[in-house]
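> A structural model of the following input is requested.
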Amino acid sequence: MVGARLAVFVVFALNGAAFGSWAPRMPALAESLHAEPGTLGLALLGASVGMVLAASFCGGAVARFGARLGIAVPLLAGAAALPLIGLVDSIAMLAAVLLLLGAATGVVDVAMNVAAVAVERESGKAIMPVFHAGFSVGAMLGAGVAALAASRGWPVAEHLTGVAVATALVLAAVVRAVPSTVSATTKSEPTKGGSLARRPVLWLLASIALCSAVAEGGSADWSALLLVTEHGMSQGAAALGYAAFSLAMAVTRFAGAWTQNRFGAARTLASGAALASAGLLTAALVPGTVSGYLGFVLAGTGLAAAFPIALGLAGEAGRRPDGSGGEREIAFVSALAYSGFLFGPPVIGGIAQLTSLSVSFVAVGLITALIAPAALAATRSLARERAAADAVTTAVPSGTTSARR
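Now for the predicted structure:
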């Protein structure tokens, strides 16, 4: 029987495989639609809008109905939307399909992180990076199949139909083992979005995830086109650039839990930001096939810990005395982070239209470096919140319940 930890890992992998399957086919779509980088960036905006809107409003629903249902329904809806990407005949249609796919992905992302936090709390150890390694493994496999499909000239619609069917079958095998996460407290607690917005630690964690999202999204959406136009690779070889990025991220995330437990969240995030920034600058500025692949390997390695640690800390910031909570905090941070996917694609495409994709990736590398100071500030802010909350809990007389959060 599948355990909860493995089930959640597989769900992360399925979400990554879906994304890794369609993003590397952008060169084929650009060619079939005769789209320039700036126009294609506007179409990619559809997925980002869907993700931001869904993540902004799904926190309460995931808290009420549980992570299991929050994963199953939108993941199946997203799988059904995948083949439509290969059937579009205009930029407007592509944007509409990506809007639907992005909305489904946004809900799944919040729900699977809530499930991951529940498993992490049960284990008593920091293991969020391991679950996010599942996303990277899935993205790597999806990108690998996409590279094969591109090199063999498979139609995008047929390729993505196969991905959709495989997603539904694997989900059916593991969904019952995903934690429900429904409790009496989460079902009855009202939404407190205003109070969340007044907490500096959540804004700092969101900025970390946002910078990571810009870099991850830029690598996913534009790495293949960068390697084709600036490094002279074929479409099949260029698609392997994102596969290398995902492989490096997956391997690093498997070790990320140990690194976080050994060196702490702040040091892990800051050192990763420096490495990722250096990798993106290498991919942007150093010509040649080897430097292109190496740059994205370094970027994947450095970014590996950013998103999982930020969301794990967001869940910890929302933890209640009974061990539940964190759904709305994760949704809050996720929604703000997804704005990186929202403005990232059109900004990168716009800069490329005016200059080149190399200049765009230089900008992304500089944005990635901002993770380091945000990480230091966020961990200090969370420590202050914990100390204040512990003081309040200690002051509450025995037999009563603290009103914290």
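> switch to C-alpha atoms for all contacts and neighbour counts from now on
OK.
> and stretch 80-95, end to end?
For stretch 80-95, the first and last residues are 16 Å from each other (CA to CA, to the nearest Å).
> and for that stretch, what's in contact with it?
Contacts to stretch 80-95, defined as CA atoms under 8 Å, 6 or more residues apart in numbering, come from residues 18, 22, 29, 33, 35, 39-40, 42-47, 97-98, 100-101, 155-161, 163-164.
> distance from the lengthiest helix in the chain to the middle of the chain?
Among the segments of the chain that qualify as a helix by DSSP state H, the longest is helix 91-123. Taking the mean C-alpha point of helix 91-123 and that of its whole chain, the gap between them comes to 8 Å (CA atoms, centre = their mean, to the nearest Å).
> and it, which residues are buried?
The neighbour-count check on helix 91-123 (16 or more other CA atoms under 10 Å) flags 91, 93-121 as buried.
> now the element after that helix, going C-ward?
Sequence-wise, the next helix or strand beyond helix 91-123 is helix 128-152, with elements assigned using DSSP states H and E.
> what helices and strands are in contact with that following helix?
With contacts defined as 3 or more CA pairs under 8 Å, 6 or more residues apart in numbering; DSSP states H and E, the packing partners of helix 128-152 are helix 4-22, helix 91-123, helix 156-174, helix 235-263, helix 306-317.
> which strands and helices sit next to the third one?
Secondary-structure packing of helix 156-174 (3+ CA pairs under 8 Å, 6+ apart): helix 4-22, helix 67-81, helix 128-152.
> let's see this one next, to set against the first:
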Amino acid sequence: MVALFGADGIGFGVWAGLIPHFQQQLGFTTPQLGIPLLALVCGAIISMPLAGSFSARRGSMTLGGPACFAFASALCLVAGTAAIGHGVLFTLAAFLFGATKGLIDVSANTQAVLLEEARQRPLNAFCQACWSLGGLTGSSLVAVVGREEAFITPLLIVVAGAIAAIGVFAPRRLVDDRNPEQKAGGGTSTGVFSALRDSPHLRILGALAILSLFTEGVMSDWAAVYLREAGGASNSFAALGYTAVALAMTTGRFSGDWAIRKLGPANVLRLGGSMVALGILLAVGTGLTIGHPAGIMGGFVLLGLGVANLVPVIFSAAGKDPIAGAGPGIATVTTLGFGGFLIGPPLIAAISAGIGLSGALLILLLAGGVIAWNAQRAVRV
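Okay, the predicted model is just below:
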């Protein structure tokens, strides 16, 4: 199950690190880049409900392997269409990339819930840390290897091969949920809308999940671009923008259980939201004034540390919701949160067309403030 999170992360990390490279190959402006990013969102939104229905009938264990193969193929297709400079085909490939990512997201997160129930202990922070570690690995590989354009294709082949190999071996270690009686959760709500209708507490958690993963999604696609545009960095150095965020998130999540025990979940949320706000303020402030990449990178690191344990705390609180129950509660905030993750990048692209990328990124200042303000209400059950 952990391997699925790693495969998802490394594939997405390579995508995020190569966005400036793709943009240059295609000759896209920043607003134009929002079109394929929106296509990625549409692909994921369409595939996630279908993957959920498939998992309910056949089991998430059955979905994991084919999802990895499809994800690896879509990553190669994205790079190939960018290399020939065809914007329409690139947009279609981005749609397929988003759709296959949605398949892995559903399979991996369903497996995480099942494993939590089997072991009777929280695992969300560790699973999200593995996703972050995968993203860090992918973007770091781009930063190192991507200095020479000739090395990008071999890198993609190796990464796609590794993801496909996970698709072969990982399903053997997954929780077998092919039995219809093996269900995640046990609440009375039957879907996202009914859970939201029944539980006011879950509505708060859902809103904070959207803001938390919205922040992660924006950083995954726009950190490298902002470092290049505002900091004057090269494409290979710009890839370190997302690497800095991913490294900070990975470090924070591996220490997340300790922080929650010491500080309490409400304080972790409050501190995390505040760090998100201060981090983006530092990055954008540096970009608008001295334009030094070190200051921008420092802001990204602070933001990454802040956002690291927001999702684990929110997911854990959702699993304890007394009205929805563990399964529907987690499924609801996961669905809403990943919607925020996917819609964030194209929304920033659209807003940047009017006020510039620096102004658009300041939306994260508001997101961090809302999370910090509602921390106590979020963890109260």
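> just give the TM-score of the two.
Structural agreement between the overlaid chains, expressed as a TM-score with TM-score structural alignment, normalised by the length of structure 2, amounts to 0.88; 370 aligned residues with a CA RMSD of 2.5 Å.
> now the helices and strands packed on helix 156-174 of structure 1 as a markdown table including mean neighbour count and distance to Ala177 of structure 1?
What follows is these, written out as a markdown table (neighbours: other CA atoms under 10 Å; distance: least, CA to CA, whole Å):
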| stretch | mean neighbour count | distance to Ala177 of structure 1 |
| --- | --- | --- |
| helix 4-22 | 25 | 5 |
| helix 67-81 | 22 | 8 |
| helix 128-152 | 25 | 15 |
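> among those helices, which comes closest to Thr191 of structure 1?
Shortest separation from Thr191 of structure 1 across these is recorded for helix 67-81, at 16.9 Å, computed as CA to CA.
> pull up the aligned stretch in structure 2 for that closest one.
With TM-score structural alignment applied, helix 67-81 of structure 1 matches the range 60-74 in structure 2.
> before we move on, the earlier item: quick one: the longest helix of structure 1 to structure 2 mean distance?
Compared with structure 2 after fitting, helix 91-123 of structure 1 deviates on average by 2.0 Å (mean CA distance after the TM-score superposition for structure 1).
> can you state the residues of structure 2 onto which that helix aligns?
Residues 87-119 of structure 2 are where helix 91-123 of structure 1 lands when matched by TM-score structural alignment.
> now the longest helix of structure 1 and helix 128-152, what's the angle there?
Helix 91-123 of structure 1 runs at 150 degrees relative to helix 128-152, counting by axes from the mean of the first three to the mean of the last three CA atoms, to 10 degrees.
> drop anything exposed from the contacts of stretch 80-95 of structure 1.
In terms of neighbour count (16+ other CA under 10 Å), the buried residues within the contacts of stretch 80-95 of structure 1 are 18, 22, 29, 35, 39-40, 42-47, 97-98, 100-101, 156-157, 159-161, 163-164.
> list the contacts of Leu281 of structure 2.
Listed by CA under 8 Å, 6+ apart, the contact partners of Leu281 of structure 2 are Gly299, Leu362, Leu365.
> the second one: how many residues sit nearby?
Other residues lying near Leu362 of structure 2 total 17 when counted by other CA atoms under 10 Å.
> what's the answer for the first one, then?
Residues near Gly299 of structure 2, counting by other CA under 10 Å, number 25.
> contacting residues for Ala23 of structure 1?
Going by CA under 8 Å, 6+ apart, Ala23 of structure 1 touches Ala143, Ala220, Asp221.
> look up how far Ala160 of structure 2 lies from the equivalent of it over in structure 2.
Matched by TM-score structural alignment, Ala23 of structure 1 corresponds to Ala16 in structure 2. For Ala16 of structure 2, the distance to Ala160 of structure 2 under the criterion CA to CA works out to 15 Å.
> what of Leu302 of structure 2?
In this structure, Leu302 of structure 2 and Ala160 of structure 2 are 31 Å apart, going by CA to CA.
> got the buried residues for the strand or helix carrying Ser195 of structure 1?
Take DSSP H and E as the rule and Ser195 of structure 1 turns out to sit in helix 193-197. By neighbour count, and taking 16+ other CA under 10 Å as the criterion, the buried residues in helix 193-197 of structure 1 are Leu196.
> quick one: it to chain centroid distance?
Put simply, helix 193-197 of structure 1 sits 23 Å off its chain's centre (CA atoms, centre = their mean).
> next SSE downstream of that helix?
Once the chain leaves helix 193-197 of structure 1, the following helix or strand, as judged by DSSP H and E, is helix 200-229.
> residue range in structure 2 corresponding to that next one, please.
Here helix 200-229 of structure 1 aligns to structure 2 at residues 200-229, judged by TM-score structural alignment.
> how much does the matching stretch stray from structure 1?
Mean deviation for stretch 200-229 of structure 2: 1.5 Å (mean CA distance after the TM-score superposition for structure 1).
> tell me the buried residues in that stretch?
By 16+ other CA under 10 Å, the buried positions in stretch 200-229 of structure 2 come out as 201-229.
> ok so, going back, want to try TSV for the contacts of Leu281 of structure 2, with distance to Ile371 of structure 2 as columns?
Rendered in TSV, the data for those read as follows (distance: CA to CA, whole Å):
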residue	distance to Ile371 of structure 2
Gly299	18
Leu362	15
Leu365	10
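> which of those show up in structure 1 as well?
For these, the aligned pairs still in contact in structure 1 (both residues aligned by TM-score structural alignment, their matches' CA atoms under 8 Å) are Gly299, Leu362, Leu365.
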